[in-house]
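[1] fold the stuff below for me.
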Amino acid sequence: MATLIDLNLYPDSPVPDAADVTTSLTLTLTAPKIEPKEEPFDEPPQPHHLHTNPNFLNCSLNTQPDISQHLQQQAVADENDVFSEFNRISKMFHTAFSGKTKEYVEETLIDPDSQAIVPVPDENLHSAVADSSRRKNQQRSGELVRVTNIGVEDERYFRHVVRKTRMLYDSLRVLVSMEDLKRKNSHVFGRSRNARGDLRSASVMKEHGLWLNRDKRIVGPIPGVYVGDIFFFRMEICVVGMHGLPQAGIDYLTSSQSSNGDPIATSIIVSGGYEDDQDAGDVIVYTGHGGQDKYSRQADHQRLEGGNLAMERSMHYGIEVRVVRGFRYEGSPSGKVYVYDGLYKVVDSWLEAGKSGFGVIKFKLVRMEDQPDMGSAILKYAENLRNGTLQSKPRGYVSLDISMKKETMPVFLFNDIDDNHEPMLYEYLATSVFPPFVYHRGGNGGGCNCVSGCMDGCFCAKKNGGEFAYDQNGLLVRGKPLIFECGPHCSCPPNCRNRVSQNGVKNRFEVFRSKETGWGVRSLDLIQAGSFICEYTGVILTREQAQLFSMNGDSLIYPNRFGERWAEWGDLSQIFSDYVRPSYPSVPPLDFAMDVSRMRNVACYLSHSSYPNVLVQLVLYDHSNFAFPHLMLFAMENIPPMRELSLDYGEADEWTGKLAICN
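    The predicted structure follows:
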């Protein structure tokens, strides 16, 4: 079971390791829980229009258009977007503390990645936000703890909480961004700026107490967050409690909250914000904060105070520090990615003249041993592998495309364990094969007449309940029992926003051999939450045919037993008390099986998991027979390169009594 160890710091006594702490200092959690608390200090700017109207939180959510309508109404109500709110609060802070932060007079940039903004002292916090329209929340806890002795069940629990929280954040961000884009396009002159969905989503979740790890200041690893986890936005890191400050590069416990009066650093973000930074992976020379002008140039000497002093004190006490790396990444919705790379120890600190001639404080951090490989290193390795820039080709690649060009992207086969090349024995099937009668039942339902591309209000949107299932970037907005995509009878082009899943895979996958799960699937690309992955294909059999095939021992998949994970994507029940999961369009119980004994695709090698990162979404596009939809797979979370994909195959099937896993 998980144990929380209180860290009572004394100036002349280093913090003991977890194994040496006596039982009198431990608090056993018989039922591990994460209870978010809120703090006004590091709260992101809150757009008025998201929570000042009480009706916004009490609206009915029986259908997607209801959500869209409320988001649009609230957005239009206040033309001042989140950037103006950021500017307002920044100017207020500058005015309140101009006498105490004179050396930082230029540091009022609205850069979420800036390491130059010194945190506002807690003792001045309430006066600083006294005039703010934001809700005054309880202060963030000053209790410093380290979580130890996490068992398997505890780890599953915490991981489930983190994944559910991130899924809520991602799906809410996609929905908010889509509504902002619709609002922008609705303006006659197109002069409305697109507000940032990442900030607005974090604000809504903060308002509802859904940020994690707010009741404790955790030293060391955050339960449920793995080394290598990837985030596209700084605010998402704050939401899960990895780093509590949306702007500053050093997160720390202030001296006023510390038990012995010393500030303690708990995490840093390394993003190249200072010209004197040096990053060699396992060893980092990190520049303290302060002294930069509005152009991110060093313009003054740094001082041993605030986060800088906290880093020095963490070195003194031997406190480990979490390290998150941020860097630019093509294809990211924010233009950057943030990767959790594990725990480091601060082993040295000094003051020297920087490249600009001003004094800067340096900290040397060394990565602790016995941790998984750094996520940033894996990300770069996968990029070099995709680009073919590795000095030598890794041993184990059996085939560079088992799909034989049937997919839009190659599917690799990798096995460095044994001589098993089984996936090459099957004919690759890029899309499912349905019985001929499927195309003659139910009619084609007609198609839309959107020659230049589908817009809201077209015929296919109406079939989906009035809204498209995907945003402009092809991300799934909300899972539904069934999605109608544009088909062969529609006039829209192949790149229509409503043709996401029928156009094949967009990522480079590889089927690989694993000692733990047998065959598995991973991607060489970073997959964004809500993205289409591939179709789960096979030869479709009726119930009668399936019973005959199963007698011959053929490998069959039973779609009616797949877990209904689609209902989790876009589930806003924690935001809206009267939320109802989508029920339209509805489908009858799936009464067919899939034969994958001779023809299959990459999806057949996905491993089973009770906590999957991939969901099954039913889709119709080439016919309108509700009883025989396509099984399309979408990402439930951000999936880093080289991390195994998993699917919930469900319980034992009523036809055979066996779990529906072919491998």
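
[2] hey, let's count contacts and neighbours off CA atoms from now on
    OK.

[3] what's the longest helix in the protein?
    Using DSSP state H to define each element, the chain has its longest helix at helix 152-186.

[4] which elements pack onto the helix or strand following that one?
    Following helix 152-186 in sequence order, the next helix or strand is helix 197-207 (DSSP states H and E). Here helix 197-207 touches helix 152-186, helix 234-239, going by 3 or more C-alpha pairs under 8 Å, 6 or more residues apart in numbering; DSSP states H and E.

[5] now for the helix or strand immediately after the last one in the chain, which elements pack on it?
    Next along the chain after helix 234-239, taking DSSP H and E as the criterion, comes strand 250-253. Judged by 3+ C-alpha pairs under 8 Å, 6+ apart, the packing partners of strand 250-253 are strand 264-270, helix 307-317.

[6] residues of the helix or strand following the longest one that come out buried?
    Helices and strands here follow DSSP H and E; after helix 307-317, the next one along the chain is strand 320-328. Under the neighbour-count criterion of 16 or more other C-alpha atoms under 10 Å, strand 320-328 has 320-326 buried.

[7] which element is I5 on?
    Taking DSSP H and E as the definition, I5 sits inside strand 3-6.

[8] elements contacting that strand?
    Looks like strand 3-6 contacts strand 26-28, strand 144-148 (3+ C-alpha pairs under 8 Å, 6+ apart).

[9] here is the second sequence; please produce its structure so I can put it next to the first one:
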Amino acid sequence: MVPSHRKPLKERALSKSNQARPVGKKKRHVKASYASEDEDTTFTPEWNDCRRNITDALRCYKKLRKDKGLRDNLSNQHKMNPEQGRCHSLALDGRVANILKVSGKWVNTIKQIGCLPGIKISDEYHWRGELCVIGLHYNFQRGIDYISSVEGKTLATSIVDSYQYDRGIISKYPFPNLTYTGEGENRDQMFEGGNLALKNNIHYKKPVRVIRKYNSDDNANASGYKFVYEGLYRVTKFDKEIESGFSVYKFQLDMLDDHQQYDSKWKQKRIRRH
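    Just a heads-up that it's a prediction; the model follows:
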């Protein structure tokens, strides 16, 4: 759910056009809080247009997820295979995201490193598929998403702390510094895929977007959780440790300064009136 100062939009058919996840044994509540615009700057019309598109895409996502009849109708229109039985969890997220994709509702469709237009720190989302639809994190299941650079090197674009393996991020709130456990369950981790990408981010000094999963205290999601965009972090170093008899990589991440969180091309000076 992208925050807005407007009243909630009335749901309609698709148009054309806390307490945190457990860290160790502790839990905490994180209430909905949204980053406000910088007092001295405001975003460009193009950035705001993208944010409106994101709000619309997420509204459509929510409606589609609840309405199987609407999913079936749009699937038939786009000649998609019929929905098999009752979709649940990630299967349903994937189904909804694919319908929105063929409907032309995806936003930020080019996978890229750094901040994205229309997205603010502390924006909240309720399903994994939403992260894909708005371009924040394209991988439905893996915690590390990455791209291949022009030189053929893999570089990490984003990480999601999903606690799938009771690992992920280790930190205390607030968290300007994070430790992220690499990919690889019940085996020795290798420098491949997402782990290699995070290592390359250190060498090439590329930031990574961080999304964390929290237990939700507002019952906005039947699963009782939400995803929060925490901002851009730089990967500074890694260590190799032993956990449960397997070697794992621990990546150190440091949050970028406020002025580096949003690309200057999306910001313009606020006109002061005296």
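
[10] circling back: winner for burial among the helices and strands packed on strand 3-6 of structure 1?
    By mean neighbour count, with neighbours taken as mean count of other C-alpha atoms under 10 Å, strand 144-148 ranks first of the helices and strands packed on strand 3-6 of structure 1 at a mean of 19.

[11] how about I113 of structure 2, what's its match in structure 1?
    Using TM-score structural alignment, the equivalent of I113 of structure 2 in structure 1 is V219.

[12] touching, its match and R146? I think so.
    Yes - if you go by C-alpha atoms under 8 Å, V219 of structure 1 and R146 touch, sitting 4.9 Å apart.

[13] and K153 of structure 2, how many neighbours?
    13 (other C-alpha atoms under 10 Å).

[14] now the equivalent of it over in structure 1: how far from I250 of structure 1?
    Using TM-score structural alignment, the equivalent of K153 of structure 2 in structure 1 is D262. Distance, D262 of structure 1 to I250 of structure 1, using C-alpha to C-alpha, to the nearest Å: 15 Å.

[15] swap in V337 of structure 1?
    Applying C-alpha to C-alpha to V337 of structure 1 and I250 of structure 1 gives a distance of 18 Å.

[16] which of the two has more residues huddled nearby?
    Shown here are V337 of structure 1 and I250; by other C-alpha under 10 Å, I250 has more neighbours (28 against 23).

[17] before we move on, the earlier item: which part of structure 2 matches the strand holding I5 of structure 1?
    Under the criterion TM-score structural alignment, strand 3-6 of structure 1 matches nothing in structure 2.

[18] go on, stretch 632-646 of structure 1?
    Going by TM-score structural alignment, stretch 632-646 of structure 1 sits over no part of structure 2.

[19] returning to that earlier point: list the buried residues in the longest helix of structure 1.
    Buried-residue list, helix 152-186 of structure 1, by 16+ other C-alpha under 10 Å: 154-159, 161-181, 183-184.

[20] M242 of structure 1 and I222 touch, don't they?
    Yes - contact between M242 of structure 1 and I222 holds when scored by C-alpha under 8 Å: they sit 6.6 Å apart.

[21] quick one, which of the two is more surrounded?
    The neighbour count for M242 of structure 1 versus I222, taken as other C-alpha under 10 Å, is higher for M242 (26 against 21).

[22] the more buried one matches what in structure 2?
    In structure 2, the residue paired with M242 of structure 1 is L136, using TM-score structural alignment.

[23] which residues does that match contact?
    The contact partners of L136 of structure 2, taken as C-alpha atoms under 8 Å, 6 or more residues apart in numbering, are 116, 158, 209.

[24] give the aligned range of the helix or strand hosting K91 of structure 1 in structure 2.
    Using DSSP H and E, K91 of structure 1 maps to helix 82-96. Per TM-score structural alignment, helix 82-96 of structure 1 has no counterpart in structure 2.

[25] next SSE downstream of that helix?
    Downstream of helix 82-96 of structure 1, the first helix or strand assigned by DSSP H and E is helix 125-128.

[26] find me the equivalent region of that following helix in structure 2.
    Mapped onto structure 2 using TM-score structural alignment, helix 125-128 of structure 1 spans no residues at all.

[27] go through that helix and flag the buried ones.
    For helix 125-128 of structure 1, burial by neighbour count (16+ other C-alpha under 10 Å) applies to 125, 128.

[28] remind me what it packs against, helices and strands.
    Using 3+ C-alpha pairs under 8 Å, 6+ apart: helix 125-128 of structure 1 touches helix 82-96.
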